[in-house]
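the sequence and its predicted three-dimensional model are supplied below.
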Amino acid sequence: MTSKKRRQAPLAIEPRKAGVLPALAAALFIAAGPAASALPSDGAAGGDALTICADPDDLPFSAQAGDAKGIYIELGGEIANALGRPLKTVWSQTYFGKRAIRETLLSGKCDAYIGLPDSKNFMGPKLIFSKPFLRIGYALVSPKAQGASSLTDLAGKRVAVQFGTSPELLLADHGDIQPVTVLDPEAAMKALAAGRADAAIIWGPSAGYLNKTLYQDAYSVRPASGEGMQWPVSVGFARASGDLRDKIDRVIDEKAEAIAALAAKYGFPQAEPISLTAAASAGGSKPSIMLASQEKPASETAPATAHEAAAPAPGSTALTETPAAAATPASAADPAAIAAGREIFNGTCSHCHGPDAIVGQRRINLRLLSQRYSDKMDEVFHYTVTHGRPDKGMPNWTGVFSEDDFSKILAYLHSVQQN
């Protein structure tokens, strides 16, 4: 995953171009940005070819140029060979996550999308998934001589973490560990190599690939287990492609050894996961909107969105004006509204406020809105999303989202408040 795509705005987690499209993730896509567009394929889609969609510049997952094609492209070749079909690739930028899926897979431009998060919450009933073929997520990276294998081993150490990710949130609860905040895995690995960090907890696939290709395997790269740390990934299909999904399920079983070999080839962490038990956070869950190839930490320079946004700056006159009627949150007892609000939030707001509103910085932590504004929370929220905060870089979302959308987002935020 390249650093130019990993600024967030992941993912997916995550910039982050978004890895597990959180990733894969994990965040998470700028609504005002241009839509992802399909690039020329390696050949015309159609006929008997198995056509997959992939990002042209996202090693270790996929690449259009160079000798290294990436694990997803090579796996696509294995699957196509097993099915007796040639492989064709439609190249499409995945930075915008779900939009990329809509404009490629769901538009009939490809038969399958390798590397989507294995979650029913990912785009709902529009997609179906193969059985998982891999687990990806964050990893603890340390010099081999150091042998760090727990948070206890990191006490007193400088630890690089990506901005807006679960590991950053984890370290926020450990005052005995000094965080070194970076925007992407490349910067973290450079900090390790330059002696500016003693260890790192970063996106595992990128860390492993960089360790293998640039750092002569100088580091131990171990998967970190815990809530919000690892996710299963699958092959995604349009809902009508059940027959193809069933065939590829059988191939995944048959190719288990080949898949493991590809993971090793591209440096994916292979060691037994280590437990970072404090990784779980209140109400935390995996960032379901990230593409599985992505990990998208929020950029420090990214504009504030709806809810730090929702907090007028000290001395601001925003709330002295007469606001439009505040959005009425859908009933907190309505699981469907809360789920819909979560999906909208993770598709846009999480760029700055983290997947599922989980973020390490208190000033943009939207789980604290009720503490800040009490019974004014709804009013502040609605005024901010319908007026914006130009001084903070937040746009006016009127016309982008409907009042019903605002209501669902607010219902979701009410469901995760830390009182």
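Okay, I see it.

every contact and neighbour count from this point should use C-alpha atoms.
Noted.

can you give me the helices in this structure?
71-83, 98-103, 166-172, 185-193, 204-213, 242-254, 256-265, 335-347, 350-353, 369-373, 377-387, 403-415 (DSSP state H).

most tightly packed of the ones you listed?
helix 350-353 (a mean of 33; mean count of other C-alpha atoms under 10 Å).

indicate which one of the helices of the chain is closest to S142.
Among the helices of the chain, the nearest to S142 by C-alpha to C-alpha is helix 185-193 (8.0 Å).

quick one, that closest one and helix 204-213 angle?
50 degrees (axes from the mean of the first three to the mean of the last three C-alpha atoms, to 10 degrees).

thinking again about what came up before, A148 is nearest to which of the helices of the chain?
helix 185-193 (13.7 Å).

quick one on the thing from earlier: adding distance to T51, write the helices of the chain out as a markdown table.
Below are these laid out as a markdown table (distance: least, C-alpha to C-alpha, whole Å):
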| stretch | distance to T51 |
| --- | --- |
| helix 71-83 | 9 |
| helix 98-103 | 14 |
| helix 166-172 | 34 |
| helix 185-193 | 30 |
| helix 204-213 | 24 |
| helix 242-254 | 12 |
| helix 256-265 | 19 |
| helix 335-347 | 26 |
| helix 350-353 | 31 |
| helix 369-373 | 46 |
| helix 377-387 | 40 |
| helix 403-415 | 35 |
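
T104: neighbour count?
T104 has 24 neighbours, counted by other C-alpha atoms under 10 Å.

ok, C110 next?
25.

please report how far V141 lies from D176.
Computed as C-alpha to C-alpha, to the nearest Å, the V141 to D176 distance reads 18 Å.

which one of those two is surrounded by more residues?
Set side by side, V141 and D176 show more neighbours around V141, with 32 against 15, by other C-alpha under 10 Å.

can you pull the contacts of the more buried one?
The contact partners of V141, taken as C-alpha atoms under 8 Å, 6 or more residues apart in numbering, are A199, A200, I201, I202, A207, Y219, S220, V221, R222.

which one of these is nearest D184?
I202 (8.0 Å).

Y412 touches P335, doesn't it?
No - here Y412 lies out of contact with P335, judged by C-alpha atoms under 8 Å, at a distance of 9.1 Å.

could you verify my assumption that A199 touches K144?
No - A199 is beyond contact range of K144, at 10.5 Å (criterion: C-alpha under 8 Å).

okay, pairing it with this:
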Amino acid sequence: MATGLLLAALGSPALAQQDTPAMRKALRVCQDPNNLPFSNTQGEGIENRIAEVFGKALGLPVTYYSFPQRLAFIRNTLRYKLPGEDYPCDIVMGVPAGFDQVSTTKPYYRSTYALVFPRGKGLDQVTSSAEFLRLDPAKLSKLRIGIYDRSPASEWLSRHGLVERGVPYKMMNADPQQYPGEIIEKDLASGKLDVAIVWGPIAGYFAQRVKSPALAVVPMQSEPGIRFDYPMAMGVRYGEREWKQQVESLLESRRTEILAILKEYGVPLVDESFSAPGK
């Protein structure tokens, strides 16, 4: 999920001035322009919707600074500053908790990778990753399982002797028109794949969008040494303590609205106990 970036703590006088909430004239959000279900330039993503909730609570308009979430996303958005100019955006709405390229808030949801497959194709009895592995070996040996490279799914297939069943997709694609849900919306829906293993919000959202065939979403539980579930937070620049506290206050006061948005988008939500076997 997180791109590889360099850690930089910013603590200049200009930063301290920017941290004064009363001076904000807009909620300026760093976003990927084509990254549903999280964000896009049409404001259709989960993070767009939550940003609008925050903007309303703050009494501020919401503006976006867009940059493809490939390598160097944080450096080119949250930390981007030309001499004599202000930062173009002040918050990243979704980062893994503890992501060290930003100062992260407390987590506001936890999700997990999920199996996605068409209903009525012989997999309807599968309600967990353990049940998937208990399928008849002859059936497993014929499945085409779409995964993103360097994801926990690729390690999971290797551990369980299913490497040859995997169909790898690039985690980082230079094509700005590519989006993470293509693996479901195009290849799984068309029958090119039998199963896809993707990050939960992507699984839930695109499974809802595909009307035919109907798709099942099965959350995957972590195993010793393979972690599927992660808590997600928001990120601000290092040194902006007051702004971070204000964002955390919004996360708490708007918790009900945020949860409703996550559920509307089909995000599989799990609690911390879900990851216990993987610790």
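Nice, thanks for sending it over. Keep in mind it's a predicted model, so treat the numbers as computed, not measured.

most neighbours, which of the contacts of V141 of the first structure?
When neighbours are counted by other C-alpha under 10 Å, I202 leads the contacts of V141 of the first structure with 34 neighbours.

show me what it aligns to in the second structure.
Per TM-score structural alignment, the equivalent position to I202 of the first structure in the second structure is V198.

tell me the contacts of its match?
V198 of the second structure neighbours (C-alpha under 8 Å, 6+ apart): Y113, A114, L115, V116, I147, Y148, A153.

surely the first one touches V217?
No - using C-alpha under 8 Å as the test, Y113 of the second structure is too far from V217 to be in contact (9.7 Å).

count of neighbours near the aligned residue in the second structure for Y95 of the first structure?
Using TM-score structural alignment, the partner of Y95 of the first structure in the second structure is R70. For R70 of the second structure, the tally of surrounding residues (other C-alpha under 10 Å) stands at 16.

distance of R70 of the second structure relative to E240 of the second structure?
On the measure of C-alpha to C-alpha, R70 of the second structure and E240 of the second structure end up 25 Å apart.

burial of the closest residue to S92 of the first structure other than its chain neighbours, as a residue count?
Spatial nearest neighbour of S92 of the first structure, excluding adjacent residues (C-alpha to C-alpha, 6 or more residues apart in numbering): A38 at 4.3 Å. A38 of the first structure: 19 surrounding residues under other C-alpha under 10 Å.

counterpart of A38 of the first structure over in the second structure?
Aligned partner of A38 of the first structure by TM-score structural alignment: none.

so what's A38 of the first structure up against?
Counting by C-alpha under 8 Å, 6+ apart, the residues that A38 of the first structure touches are V90, W91, S92, Q93, E103, T104.

wait, doesn't the second one sit right on T51?
In this case it means W91 of the first structure. No - with contact defined as C-alpha under 8 Å, W91 of the first structure does not count as touching T51 (10.4 Å).

which of the two has more residues huddled nearby?
Comparing W91 of the first structure with T51 by other C-alpha under 10 Å, the one with more neighbours is T51, at 28 against 23.

what residue in the second structure is paired with that one?
Match for T51 of the first structure (TM-score structural alignment): R28.

likewise K212 of the first structure?
By TM-score structural alignment, K212 of the first structure lines up with Q208.

for its match, which non-adjacent residue is closest in space?
Here the residue nearest Q208 of the second structure, using C-alpha to C-alpha, 6+ apart, is G266, at 7.2 Å.

return the residues in contact with that neighbour.
Contacts of G266 of the second structure (C-alpha under 8 Å, 6+ apart): P201, G204, Y205, Q208.

thinking again about what came up before, just flag the most distant two among the contacts of V198 of the second structure.
So, these by C-alpha to C-alpha: farthest apart are V116 and Y148, at 13.5 Å.

F163 of the first structure reaches V180, doesn't it?
No - between F163 of the first structure and V180 there is no contact under C-alpha under 8 Å: 9.4 Å.

these two: which is more packed in?
More neighbours surround F163 than the other of F163 of the first structure and V180, with 29 against 21 (other C-alpha under 10 Å).

map that one across to the second structure for me.
By TM-score structural alignment, F163 of the first structure lines up with D149.

now swap in S142 of the first structure and tell me
Per TM-score structural alignment, S142 of the first structure is aligned with F117.

how close does that match sit to I261 of the second structure?
Counting by C-alpha to C-alpha - F117 of the second structure and I261 of the second structure are separated by 24 Å.

repeat for D194 of the second structure
Where I261 of the second structure is concerned, D194 of the second structure sits at a distance of 29 Å (C-alpha to C-alpha).

check G161 of the second structure too.
G161 of the second structure is 38 Å from I261 of the second structure, by C-alpha to C-alpha.

all the strands of the stretch 1-150 of the first structure, in order from the start?
Counting by DSSP state E, counting those that start in this stretch, the stretch 1-150 of the first structure has strands at residues 38-39, 50-54, 57-58, 62-63, 87-92, 112-117, 127-129, 134-143.

including distance to S285 of the first structure, could those strands go into TSV?
Formatted as TSV, the strands of the stretch 1-150 of the first structure follow (distance: least, C-alpha to C-alpha, whole Å):
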stretch	distance to S285 of the first structure
strand 38-39	31
strand 50-54	26
strand 57-58	25
strand 62-63	27
strand 87-92	28
strand 112-117	13
strand 127-129	20
strand 134-143	13
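
how about these, which one is nearest K98 of the first structure?
strand 112-117 (10.2 Å).

the closest one vs the second structure, mean deviation?
For strand 112-117 of the first structure, the mean deviation from the second structure after alignment is 1.2 Å (mean C-alpha distance after the TM-score superposition for the first structure).
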